[in-house]
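Engineer: Fold the following and give me the result.
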Amino acid sequence: MLGIYPNWLSWTFTIILNISVSLALYSLLVFYHVFAKELAPHKPLAKFLCIKGVVFFCFWQGIVLEMLVSMGIVRSNHFWLDVEHLEEAYQNVLVILEMVVFSILQKYAYSAAPYSGEVDAKILKKRE
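Structural biologist: All right, here's what the predicted structure looks like:
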């Protein structure tokens, strides 16, 4: 923000953050794989993909936008709007569009069925 850090340091932190987030995602997938049978009535994979999709789409589109700015593909042609604000505006518009899609997906992933007794009935049928 103040311009006191070199550009390579920002990319180094981005790479470290990417490795950390990817390792956390891998750990969650391993956890799901181990407990898939026990969690099946609650459809955790759909919930997992919705939430992690939001996080990763925002993260990766920010990286892509930053790369486009650093390569000079995204430029500002207005004297009153610098390229950093333009990049932020693109990021915000993309997040808004993604949230519309993810809100529809989350409506199905987080349905009210588990709270209506249907899941309990399915579990009891499987046990019999």
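Engineer: make it CA atoms for all contacts and neighbour counts henceforth
Structural biologist: Noted.
Engineer: tell me which element the residue most central in space within the chain is part of?
Structural biologist: In the chain, the residue lying closest to the centroid (Cα atoms, centre = their mean) is residue 55, at 1.9 Å. Counting by DSSP states H and E, the element that carries residue 55 is helix 44-71.
Engineer: what comes up buried for that helix?
Structural biologist: The neighbour-count check on helix 44-71 (16 or more other Cα atoms under 10 Å) flags 44, 47, 49-50, 54, 56, 58-59, 62, 65-66, 69 as buried.
Engineer: packing partners for it?
Structural biologist: Packing contacts for helix 44-71, counted by 3 or more Cα pairs under 8 Å, 6 or more residues apart in numbering; DSSP states H and E, involve helix 83-109.
Engineer: and the helix it packs on, what other elements does it pack with?
Structural biologist: For helix 83-109, the packing partners by 3+ Cα pairs under 8 Å, 6+ apart are helix 44-71.
Engineer: Run the angle between the helix it packs on and helix 83-109 for me.
Structural biologist: For helix 44-71 against helix 83-109, the angle by axes from the mean of the first three to the mean of the last three Cα atoms, to 10 degrees is 170 degrees.
Engineer: Here is the second sequence; please produce its structure so I can put it next to the first one:
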Amino acid sequence: MTGPDHFHDAAVGAAAVFALAAVWRWWVLMRRLAAAAGAPEASRTAAGAAAAAVTVCTMVPVYALASLASLVWVEWAPVLDLARDAYEGLVLTAFVAMSVRLARSAAVPLPGAARAVNAARIYAIVKPAMAALGIVGALVPALGWEEGVFGWTSLWMWATLANNAAVSYAMAGLMGIYSVLHHDLPPSARITPKLLCVKAILFLAFWQGCLIALLAHFDMLPATAHYAVEAVEYQLQDLLMVVECWFLALAHEHAFILDAPPSIRASAQHRSRTSDAKWIAASILTIKPAKLKTE
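Structural biologist: Here you go, the predicted model:
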């Protein structure tokens, strides 16, 4: 009988600390965004942009808690990661919606909005679809999933290429929007930090996954006392993601909290937590790729 897996226990403990810290910083940011959206001087467009920002920033608790749960329940990691991947597409859609609303509020024409919307829709479909295919491939060996194998017969490799194509197209759409907004929006819009927050999580999630797969492919990722190399891949990815969520929460504060004046930031402390929670939930549920408009 093997002894306790100290690496796994330490990873879970560290991930729990970082996840709780990240969720707390997210909640503080959400209450300040709620205060900004509910301020009397806030326009309808500004309130809509704040609602879209909620969906973008909520990637912090979604990623942190899903990754922590994957570390605790390793056998359910593929399913939990599927939920995380599905939300990733929603984040991209929300950022496009926020950019469109910021452009409207400043009366800035946005010719690349239609392309960015289409790219967001494609990515919102491809990303979770490929994750679901991975779960099916793991359950049905005859499909030739072969995770971590870079070969023509590896379904995993083709799914990875599809993900890469979708994220590249989505990033191209985002950069098209950014090239316009960066020059035409005032510095107070802080469009560059906002874009970097979105790009960071998308690229970190994808490329570090590819790097971990390469390490496993070349036998540079050892198994532990209780888990095979495939499980260690998931655990390492999840641990890195939780730690990164803490830094991402700090980056979100820099990118979004400074949008609100000090009076609004201070008023967030006196607002109803229940009403703020309802506004946060409603903001997330209103972002739907199929209903995103560009006019």
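Engineer: quick one on the thing from earlier: excluding sequence neighbours, find me the nearest residue to whatever residue of the second structure lines up with the residue nearest to the centre of the first structure.
Structural biologist: Using TM-score structural alignment, the equivalent of residue 55 of the first structure in the second structure is residue 202. Of all residues not flanking residue 202 of the second structure in the chain, residue 88 sits nearest, at 7.5 Å (Cα to Cα, 6 or more residues apart in numbering).
Engineer: so how far is the helix holding residue 55 of the first structure from its chain's centroid?
Structural biologist: Distance, stretch centre to chain centre, for helix 44-71 of the first structure: 5 Å (Cα atoms, centre = their mean, to the nearest Å).
Engineer: with the second structure superposed, average distance for that helix?
Structural biologist: Taken over the aligned residues, the distance from helix 44-71 of the first structure to the second structure averages 1.1 Å (mean Cα distance after the TM-score superposition for the first structure).
Engineer: Can you tell me how far whatever residue of the first structure lines up with residue 142 of the second structure is from residue 10 of the first structure?
Structural biologist: Under the alignment by TM-score structural alignment, residue 142 of the second structure pairs with residue 4 in the first structure. Noted for residue 4 of the first structure: a distance of 11 Å to residue 10 of the first structure, by Cα to Cα, to the nearest Å.
Engineer: When those two are compared, which one has more neighbours?
Structural biologist: Neighbour count, other Cα atoms under 10 Å: between residue 4 of the first structure and residue 10, residue 10 has more, with 11 against 6.
Engineer: on that earlier part again, so the match of residue 142 of the second structure is in which element?
Structural biologist: Counting by DSSP H and E, residue 4 of the first structure is found in no helix or strand.
Engineer: ditto for the one 5 residues further on
Structural biologist: In this structure, residue 9 of the first structure sits in helix 7-34 according to DSSP H and E.
Engineer: If you compare the directions of that helix and helix 44-71, what angle comes out?
Structural biologist: 170 degrees.
Engineer: Residue 125 of the first structure matches what in the second structure?
Structural biologist: In the second structure, residue 125 of the first structure lands on no residue (TM-score structural alignment).
Engineer: any idea how far residue 9 of the first structure is from residue 125 of the first structure?
Structural biologist: 57 Å.
Engineer: Tally up the residues packed near the counterpart of residue 88 of the first structure in the second structure, please.
Structural biologist: Alignment note (TM-score structural alignment): residue 88 of the first structure maps to residue 234 of the second structure. When neighbours are counted by other Cα under 10 Å, residue 234 of the second structure registers 21.
Engineer: How about the contacts made by the closest residue in space to residue 190 of the second structure that isn't next to it in sequence?
Structural biologist: The shortest distance from residue 190 of the second structure to any non-neighbouring residue, by Cα to Cα, 6+ apart, is to residue 255 (6.3 Å). If a contact means Cα atoms under 8 Å, 6 or more residues apart in numbering, then residue 255 of the second structure has 190-191, 193-194, 197 as its contacts.
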